[in-house]
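> predicted model follows, preceded by the sequence.
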Amino acid sequence: MRNLMLTIEYDGTNYHGWQRQDNAVTVQEMLEKSLKKITKEDITVTGCSRTDTGVHALAFVCNFYTQSNIPVDKLPYALNSILPDDIVALECKEVPQEFHARYWAKGKKYRYRVINRAFPSAFERNYACHWPYPLDINLMKAAAQFFIGEHDFKAFMASGSSIKDTVRNIYSLTVEQKDNEVIIEISGNGFLYNMVRIISGTLLYVGNGKISVEQISDIIKAGDRRKAGITAPPQGLFLVEVYY
């Protein structure tokens, strides 16, 4: 029995997230069905995280056990001949038996894309949030610095989550603008449910004056979700990298 680590990229537009569901099509389901066609085995794939409906991934890591002898360098070719065009296998390699794509991850990097202009983009509607209001990028950059480091991010977690430990360490958080596009990139040792989208929404509120830079520290300390900004739409979010 081999333990294989697979890296894939996917366009999440047509899927209800990564995790298998009874009444919706997911990335995990499509991948497991494709692997079954290749290996003739019932395979369960373990993902590095649970991306939501409409969220994308540039390098999503997962692992699975198989008795198949197919060479690891050939498996991506076999998968890509079966998978739909919006899911692509990038790399496969054999890893230790105890490797776990989720529990072995030491951190992740996410990117959030915003189209900042009066009208939405016909081409980017599935890959960026449309924000029609003026944004002060310098204010957003200043606010971003307050998130860096180890904090209790309870105020930036979606309600209903059962997670008890809400302390996370943010390694970096940048805000850049090029023409009408604003890119927020964040890396850390882990993220709470909807944390990246709530931080992005809060930075957008700072950018157009609804929240001041000085309030960010108080919002973090208060731990009150109601004081933070909106949960930014899912289509702007990309999982960029997983650290092991």
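Arrived safely, thanks for sending.

> can we go C-alpha only for contacts and neighbour counts from here?
Fine.

> so residue 244 makes contact with residue 104?
Yes - counting by Cα atoms under 8 Å, residue 104 is a contact partner of residue 244 at 6.4 Å.

> mutual contacts of those two, please.
Here residue 244 and residue 104 share no contacting residue, scored by Cα atoms under 8 Å, 6 or more residues apart in numbering.

> for residue 141, which non-adjacent residue is spatially closest?
Closest residue in space to residue 141, ignoring its immediate chain neighbours: residue 175 at 5.6 Å, by Cα to Cα, 6 or more residues apart in numbering.

> the one you found: what's it in contact with?
Contact analysis of residue 175 by Cα under 8 Å, 6+ apart lists 137, 140-141, 144, 182-185.

> just the ones in strands from the residues you listed, please.
Among the contacts of residue 175, the members found in strands (DSSP state E) are 182-185.

> by neighbour count, which of those wins?
For the ones in strands among the contacts of residue 175, the largest number of neighbours (other Cα atoms under 10 Å) sits with residue 184, at 23 neighbours.

> that one is in contact with residue 109, isn't it?
No - Residue 184 is beyond contact range of residue 109, at 10.7 Å (criterion: Cα under 8 Å).

> give the closest residue to residue 101 in space, chain neighbours not counted.
Leaving aside its chain neighbours, residue 101 sits nearest to residue 48 (4.7 Å; criterion: Cα to Cα, 6+ apart).

> which residues of the chain fall in helices?
Under the criterion DSSP state H, helices of the chain are mapped to 27-39, 75-80, 137-144, 195-207, 215-222.

> before we move on, back to that, can you list the ones in strands among the contacts of residue 175 in CSV and add distance to residue 58?
As requested, the ones in strands among the contacts of residue 175 are exported to CSV (distance: Cα to Cα, whole Å):
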residue, distance to residue 58
182, 18
183, 15
184, 15
185, 13
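
> got the contact list for residue 52?
Contacts of residue 52 by Cα under 8 Å, 6+ apart are 16-18, 234.

> revised request: answer the last question for residue 219.
Applying Cα under 8 Å, 6+ apart, the residues near residue 219 are 155, 227-228.

> what segments of this protein are strands?
Assigned by DSSP E, the strands in the chain fall at 2-10, 46-47, 56-66, 87-95, 107-115, 129-130, 149-152, 167-178, 181-188, 237-243.

> dump these to a markdown table, plus distance to residue 208.
Compiled in a markdown table, these are given as follows (distance: least, Cα to Cα, whole Å):
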| stretch | distance to residue 208 |
| --- | --- |
| strand 2-10 | 32 |
| strand 46-47 | 36 |
| strand 56-66 | 26 |
| strand 87-95 | 36 |
| strand 107-115 | 13 |
| strand 129-130 | 14 |
| strand 149-152 | 25 |
| strand 167-178 | 14 |
| strand 181-188 | 13 |
| strand 237-243 | 20 |
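
> and here is the other one:
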Amino acid sequence: MNAPTTYAIGIEFIGTNYKGWQRQQEVASIQAHLEHALSKVANHPIEVIAAGRTDAGVHASNMVAHFNTTATRTAHQWLRGVNTLLPNDIALRWLVPMPDDFHARFAATARRYRYITLNQPYRPAILHRQVTHFYEPLDVDSMMAATLHFCGTHDFSSFRSSLCQSKKPVRDIHHIKLFQHGAYFVLDIQADGFLHHMVRNIMGTLFAVGTNKLLADDIPHLIKLKDRSQLPPTADADGLYFINAYYPDKFQTHIPNLPLTPLWLNLPV
């Protein structure tokens, strides 16, 4: 029998039709579809471990994951075979062999998301469920000022879901930037990790700032409260995309640096 090989993979998906990444009984998940397709191609059961666990309705343009297999296949055979078996809203983008000690979740030093808001009076049709539509005018300067208060290491208990299972609410946000391209507002955020609904709760708070329901300078107080009930509603999942995970150099050098889709995920910060 061949020795197991560890592969890193990149997956893109539209999460609208799924209850999130994680495999669950009796509901559709990204992980379950991917494991089914990989197992068929490998001709043995395969478990896939992702860098992050997106929740229901959240999308990804480059979710990094890994799996181990004794099967011998070319990269073309993996990609062609798996993508033939996957639903149309999930695709395997790339696959590369990795050192045996690579772990997509535990080796990751950072995860990065983008949240896309379309700010216009009428709802979109072509981009339905792929961006968050916000019809009220937004004060972008106030929202940009508010983002400055999130950067750094904080206890983000105020910004976690009541269903969050993490034992440690402290996270280090490496960068958080809001920028505007026409009617699109793009939040780019990277941290060592994220709590359940953390990005969506931050975005919901920024919407409150953008509509003058909160001031930018209210953010430090809201963080210190450590009380989710005192904050604005959670923003919709539609606009949230997992766009990358980052690793130490010995792993990162193996991982392809490909353009992201949709194109707005490549907009410069």
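Received the coordinates, thanks. Not measured: the values here are computed from a predicted model.

> burial count for the residue nearest to residue 101 of the first structure?
For residue 48 of the first structure, the neighbour count with other Cα under 10 Å is 19.

> for residue 162 of the first structure, same thing?
Burial measure for residue 162 of the first structure: 7 neighbouring residues, criterion other Cα under 10 Å.

> one more: residue 73 of the first structure?
Residue 73 of the first structure: 12 neighbours (other Cα under 10 Å).

> so who does the closest residue to it other than its chain neighbours touch?
Nearest residue to residue 73 of the first structure, sequence neighbours excluded (Cα to Cα, 6+ apart): residue 92, at 6.5 Å. The contact partners of residue 92 of the first structure, by Cα under 8 Å, 6+ apart, come to 4-7, 72-73, 75-76.

> export these to CSV and tack on distance to residue 120 of the first structure?
Below are the contacts of residue 92 of the first structure laid out as CSV (distance: Cα to Cα, whole Å):
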residue, distance to residue 120 of the first structure
4, 41
5, 38
6, 35
7, 32
72, 42
73, 41
75, 39
76, 36
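
> just the buried ones out of these, please.
4-7, 75-76 (16 or more other Cα atoms under 10 Å).

> quick revisit: please identify the most buried of the helices of the first structure.
helix 195-207 (a mean of 25; mean count of other Cα atoms under 10 Å).

> what stretch of the second structure does that one fall on?
Alignment of helix 195-207 of the first structure against the second structure: residues 198-210, by TM-score structural alignment.

> any idea which residue of the first structure is furthest from its center?
Farthest-out residue of the first structure from its mean C-alpha position, per Cα atoms, centre = their mean: residue 69, at 31.8 Å.

> that one matches what in the second structure?
Matched by TM-score structural alignment, residue 69 of the first structure corresponds to residue 72 in the second structure.

> now do the contacts for its match.
residue 42.

> what's the answer for the one 3 residues further on, then?
Residue 75 of the second structure makes contacts with 95-96, as judged by Cα under 8 Å, 6+ apart.

> buried sites along stretch 224-235 of the second structure?
By 16+ other Cα under 10 Å, the buried positions in stretch 224-235 of the second structure come out as 225-226, 228, 231-235.

> quick one: distance of that stretch to the chain centre.
Distance of stretch 224-235 of the second structure from the chain centroid (Cα atoms, centre = their mean, to the nearest Å) equals 21 Å.

> start to end distance for it?
21 Å (Cα to Cα, to the nearest Å).

> contacting residues around that stretch?
If you take Cα under 8 Å, 6+ apart as the criterion, stretch 224-235 of the second structure is touched by 155-162, 197, 200-205, 208, 222.

> name the surrounding residues that touch stretch 14-24 of the second structure.
Contact partners of stretch 14-24 of the second structure, identified using Cα under 8 Å, 6+ apart, comprise 27-32, 53-60, 89-90, 129-130, 238.

> where does it end up in the first structure?
Going by TM-score structural alignment, stretch 14-24 of the second structure lines up with residues 11-21 of the first structure.

> which position in the first structure aligns with residue 152 of the second structure?
In the first structure, residue 152 of the second structure lands on residue 149 (TM-score structural alignment).

> what sits against the most centrally placed residue in the first structure?
The centroid of the first structure falls nearest to residue 239 when counting by Cα atoms, centre = their mean (3.6 Å). By Cα under 8 Å, 6+ apart, the contact set of residue 239 of the first structure is 56-60, 108-111.

> ok, it to residue 109 of the first structure distance?
Using Cα to Cα, one obtains 6 Å as the distance from residue 239 of the first structure to residue 109 of the first structure.

> for residue 219 of the first structure, same thing?
Counting by Cα to Cα, the gap from residue 219 of the first structure to residue 109 of the first structure is 23 Å.

> cool, and residue 209 of the first structure?
Distance, residue 209 of the first structure to residue 109 of the first structure, by Cα to Cα: 27 Å.

> and the two? which has more neighbours close in?
For residue 209 of the first structure versus residue 109, neighbours defined as other Cα under 10 Å are more numerous around residue 109 (23 against 15).

> and that one, what does it touch?
Residue 109 of the first structure neighbours (Cα under 8 Å, 6+ apart): 185-188, 239-242.

> ok, now with 7 Å
Applying Cα atoms under 7 Å, 6 or more residues apart in numbering, we find residue 109 of the first structure in contact with 186-188, 239-242.

> which among the residues you listed gets closest to residue 166 of the first structure?
residue 188 (13.1 Å; Cα to Cα).

> aligned partner of residue 158 of the first structure in the second structure?
Going residue by residue (TM-score structural alignment), residue 158 of the first structure aligns to residue 161.

> how many neighbouring residues does residue 168 of the second structure have?
10.

> same check, this time on residue 44 of the second structure
12.

> that one matches what in the first structure?
Superposed on the first structure with TM-score structural alignment, residue 44 of the second structure falls opposite residue 41.

> equivalent analysis for residue 121 of the second structure, please.
Checking TM-score structural alignment: residue 121 of the second structure goes with residue 118.

> pretty sure its match contacts residue 135?
No - checked against Cα atoms under 7 Å, the pair residue 118 of the first structure and residue 135 is beyond contact range at 11.7 Å.

> between the two, which one's more packed in?
residue 135 (19 against 12).

> contacts only, for that one.
Each residue near residue 135 of the first structure by Cα under 7 Å, 6+ apart is listed here: 207-208.

> what about it, distance to residue 144 of the first structure?
For residue 135 of the first structure, the distance to residue 144 of the first structure (Cα to Cα) stands at 14 Å.
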